[in-house]
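Student: Structure here, sequence nowhere to be found:
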């Protein structure tokens, strides 16, 4: 079982990264709320990891804190919620935001998450309410930093790499292309990196 990785960040393309640990590169998927906090490539990084073994793959999911990993593990215990959906949920909202949504019965916010229909959202509210009653992550800051307010830019004039990486990340998180493209066009502003574009798009979708 792999529970923690400490090494050098050698590549990142949302929502995936590669961390080098003594010469071994581990591919890790992260929720975007965690991905935003990563250091620059070449810098040291420490990740708390959940290891998933399937017949056709071995997958690593990374988090910056134990609370984030704990929430992920609670989510995948819920009926109908697998690692990919849990990744999408935690990409669209921070741990304390999700806890708050469950405690207040905020069905409207949950159904905006890709792959979470009304029935799944209702089931999440029921199943997670007791599990999250004493979740300490609920005391964390509930705000998500937004993209800087700068001059609007024509979507087609954005650097192709930033636009393409943002679209690829949203598709990997479960959004449909016909959902992602219009939102990316709407939130595009001058000078945005792919991570800033993803952050703004996710915020707009919620």
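Tutor: Yep, that arrived. Everything numeric here is computed off the predicted structure, so don't read it as measured data. Numbers count the residues shown, from 1 in each chain.

Student: switch to C-alpha atoms for all contacts and neighbour counts from now on
Tutor: Will do.

Student: tell me what the helix or strand harbouring residue 91 is packed against?
Tutor: If you go by DSSP states H and E, residue 91 is part of helix 83-92. Packing contacts for helix 83-92, counted by 3 or more C-alpha pairs under 8 Å, 6 or more residues apart in numbering; DSSP states H and E, involve helix 32-35, helix 66-75, helix 194-205.

Student: tilt between the longest one and helix 83-92?
Tutor: Relative orientation of helix 194-205 and helix 83-92, computed by axes from the mean of the first three to the mean of the last three C-alpha atoms, to 10 degrees: 90 degrees.

Student: Neighbours of the nearest residue to residue 169 once chain neighbours are set aside, how many?
Tutor: The shortest distance from residue 169 to any residue other than its chain neighbours is 5.4 Å, reached at residue 14 (C-alpha to C-alpha, 6 or more residues apart in numbering). Neighbour count of residue 14, defined by other C-alpha atoms under 10 Å: 23.

Student: try it against this one:
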């Protein structure tokens, strides 16, 4: 499948853009969060994509970040949520905002997005609970990639974001991943 496109931005007509890749123009639907961060016409652009094939159409959806694409893919797995609704959700809410709404079970926040009613919002909150990444719901300051890996490992081991974040603050900033996990587990026991 088509996972990424790199080429020249030829046209911008919200929510669709045209990317020229070596003489072939790809029409790509993008959320407004991606659209607002696009370079100017004629500039080089690289987008992560999701390719949808239906009986009547083949559609490419593009995203500037892997986080947006992963959230889009999570959304379209939900019964009754198609690619257009997922795109609308990502246009109305950033991924951290959506994750926060899910963690707080905030129906009112989702209903503000055009095309999302109360029942759909409730179903989204139910289906997405625990699936958008705990590190997005409650941001914990991490100084480097090692600390981010340590945090994810602790969360995967069943510790809450709060517990993992508190222990992470006590670790030396330059600690390696494996040593940091050992020290964190020792501190938690």
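Tutor: Looks like it came in fine. Just so it is clear, the model here is predicted, and its values are computed rather than measured.

Student: any idea where the strands of the second structure begin and end?
Tutor: Along the second structure, counting by DSSP state E, strands occupy 4-13, 16-21, 24-29, 44-53, 58-63.

Student: Run through the residues that contact residue 129 of the second structure.
Tutor: Contacts for residue 129 of the second structure (C-alpha atoms under 8 Å, 6 or more residues apart in numbering) come out as 102-103.

Student: That one corresponds to which position in the first structure?
Tutor: Aligning on TM-score structural alignment places residue 129 of the second structure opposite residue 129 in the first structure.

Student: For residue 78 of the first structure, see how far away its match is.
Tutor: Separation of residue 129 of the first structure from residue 78 of the first structure (C-alpha to C-alpha, to the nearest Å): 11 Å.

Student: okay, now whichever residue in the second structure pairs up with residue 56 of the first structure: neighbour count?
Tutor: In the second structure, the residue paired with residue 56 of the first structure according to TM-score structural alignment is residue 56. Around residue 56 of the second structure sit 6 other residues, with neighbours defined as other C-alpha under 10 Å.

Student: how far away is residue 56 of the second structure from residue 3 of the second structure?
Tutor: As judged by C-alpha to C-alpha, residue 56 of the second structure and residue 3 of the second structure stand 21 Å apart.

Student: next one: residue 62 of the second structure
Tutor: According to C-alpha to C-alpha, residue 62 of the second structure and residue 3 of the second structure sit 9 Å apart.

Student: So for the two, which residue has more residues nearby?
Tutor: Higher neighbour count among residue 62 of the second structure and residue 3: residue 62, with 28 against 12, using other C-alpha under 10 Å.

Student: Residue 55 of the first structure: neighbour count?
Tutor: Residue 55 of the first structure is flanked by 5 other residues according to other C-alpha under 10 Å.

Student: same question, residue 92 of the second structure
Tutor: Per other C-alpha under 10 Å, the neighbour tally for residue 92 of the second structure reads 19.

Student: ditto for residue 15 of the second structure
Tutor: Around residue 15 of the second structure there are 16 other residues, counting by other C-alpha under 10 Å.

Student: what residues are up against it?
Tutor: With contacts defined as C-alpha under 8 Å, 6+ apart, the neighbours of residue 15 of the second structure are 29-32, 35.
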